[in-house]
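[1] Pasting the sequence and the predicted coordinates here, then a few questions.
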Amino acid sequence: MQHFYIDASGKCIGSYDGPPEQSPFAGTPVAVAPEDADAQRWDGATWAWPPETRRQMVLRAIAARYQQALVAGLPYGGKVLQIREQDQANLTTMGNEARWAEANGAAWPAQFAWRMADDSFFPVATPGAMIALAEAAKSEVYRLRQVKWGHVDAVRNLAQAPDIDAYDFETGW
C-alpha cells in the first residue's frame, strides 16, 4: 500500500509503495494522497490548503468572475453593449469625441451607430446619445470593479482557510 510521508510541518516529502519500515523517507506515513503535495499540508486528519494558498486561489477566481461579468456585457437599449477591457477604450474615446462635438456645436454623423454584442448596430444619432451610451458603460464597469474590489478586500481580511473556502464571491455581479 502506498504511503505519503510528511515532515514535522505536515509537508509531503515523498511517497513509497511498500512497507513503511522500508521507506526511504524519514517522515511520518499517511495513507491518504494529497491533491497537491507541494501546496497542501497534513493537519493530523486530512490534507489542508494553507490560508495564503487558498486566498490566492480564491483571488484568481474573483478576477476570472470579474472578466466573465465584463464579457457578459451591459443590457442597453434592448441589446447587449460590449464592455470588455478591449471595448472600454473605444467607448471612452467616442464618448469624449461626442463631448467635444456637443461642446463645440460640431456636426455629428446622423447615421452613426455602435456595434453591439450580437453584431447588430445601435443608432447613436446625436452626441448626447453617444455620451449616454459611454457613460452607461463607464458606470457599469466601475460598479463591477467595486464588486470585485469588495470581494478581494473581504478575502484578504479572512485569516483561516475554511473561512476563505466558505466565502461566496458570486454575490453582487
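    Ah, there it is.
[2] Every contact and neighbour count from this point should use C-alpha atoms.
    OK.
[3] And the helices in this protein?
    Along the chain, counting by DSSP state H, helices occupy 51-72, 85-104, 127-156, 161-166.
[4] Redo these as CSV? Include distance to T28 and mean neighbour count.
    Output for the helices of the chain, formatted as CSV (distance: least, Cα to Cα, whole Å; neighbours: other Cα atoms under 10 Å):
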stretch, distance to T28, mean neighbour count
helix 51-72, 23, 17
helix 85-104, 50, 15
helix 127-156, 33, 18
helix 161-166, 24, 15
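[5] Comparison target, given below:
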Amino acid sequence: MAFLVRKIMHRAAFDDEALMQTELGEISSDIPTSEFRTTKSTLSTWYIEDLESINNAILAILLSSSEINRTDFIIMDTDELDKKNFTYENTEPGVSLPIESLESIHYDIVNLTLNKLTDCADIYINTMNEYPDTRIFRLNKKEAKDIIKKAFQEDIIDENRANTHMKAALTKLKSEL
C-alpha cells in the first residue's frame, strides 16, 4: 500500500472537534484556501511505498523548507485518493534537496479543481478521524533537528545543494554535532 505525505500548514483548524462533525460543504472557506494553496492546480506531496519509509518523506519535507521548525504531517493512502479519482505524478520538487536521492519521491497531485479540493479536505478529515495518532503527527523542533542530525551522521547530506536559508540552518545544525 502506497502513501502520499504532505506538510500540514494549519493543523489547528483540523483539530477542532466541531469540524469533524461539520458537513463538508459547511466547512469554513479559510481551511481549503489556506491549507490547499495550489500552484498550477497542483499540491506538492512525497511518495512512499509503505509506512516504514516515512522517514524519507519527513526528511524531504524538512529539507525542502526554508528553516527547521515544528512541522505537522499527514499521510494519505493512495487507495483513498484513487477512489476519488485523484491524479498524482512524479515531478521535480521545485527546490534542490541536500539529499539528491529524495528528489525522486516528489509527487504532485495534479489537475485540481474546487471539487477536488473539497474531496481533499474530506480525505484529511477522514484520515484524522480514522488514524489520529499514526497518520497525522507533529515533530517538534528538536525532533526535526534530530532527524537531520542523523542524516548528517550517515553522511548523506550535501549542504551545497540546499536552498540559501536551509543551507544556513544546516551549517548551524552541523556545528552542534
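    Yep, it's here. The shown structure was predicted, so the numbers you read here are calculated from the model rather than taken from an experiment.
[6] Mind checking the TM-score on these two?
    Here the TM-score for the pair of chains, by TM-score structural alignment, normalised by the length of structure 1, is 0.23; 62 aligned residues with a Cα RMSD of 4.8 Å.
[7] if we can go back for a sec, what would the helices of structure 1 look like in TSV with distance to S15 of structure 1?
    Putting the helices of structure 1 into TSV (distance: least, Cα to Cα, whole Å) gives the following:
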stretch	distance to S15 of structure 1
helix 51-72	22
helix 85-104	45
helix 127-156	33
helix 161-166	25
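[8] which residues in structure 2 form helices?
    If DSSP H is used as the criterion, the helices of structure 2 fall at 11-15, 17-21, 30-35, 54-64, 78-83, 114-130, 141-153, 164-175.
[9] tell me the most buried of those?
    Neighbour counts (mean count of other Cα atoms under 10 Å) averaged over each of these peak at helix 54-64, with a mean of 21.
[10] can you give me the angle it makes with helix 141-153?
    Calculated by axes from the mean of the first three to the mean of the last three Cα atoms, to 10 degrees, helix 54-64 of structure 2 forms an angle of 100 degrees with helix 141-153.
[11] Just name whatever secondary elements helix 54-64 of structure 2 is in contact with.
    On a contact count with 3 or more Cα pairs under 8 Å, 6 or more residues apart in numbering; DSSP states H and E, helix 54-64 of structure 2 meets strand 3-8, strand 43-48, helix 141-153.
[12] Kindly calculate the angle that that helix makes with helix 164-175.
    Going by the same axes, to 10 degrees, helix 54-64 of structure 2 makes 120 degrees with helix 164-175.
[13] rewinding a little: let me have the helices and strands packed on helix 54-64 of structure 2 in JSON lines, extended by distance to D82 of structure 2.
    Listed next are those as JSON lines, based on distance: least, Cα to Cα, whole Å:
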{"stretch": "strand 3-8", "distance to D82 of structure 2": "11"}
{"stretch": "strand 43-48", "distance to D82 of structure 2": "14"}
{"stretch": "helix 141-153", "distance to D82 of structure 2": "31"}
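[14] That's all I had, so thanks and see you.
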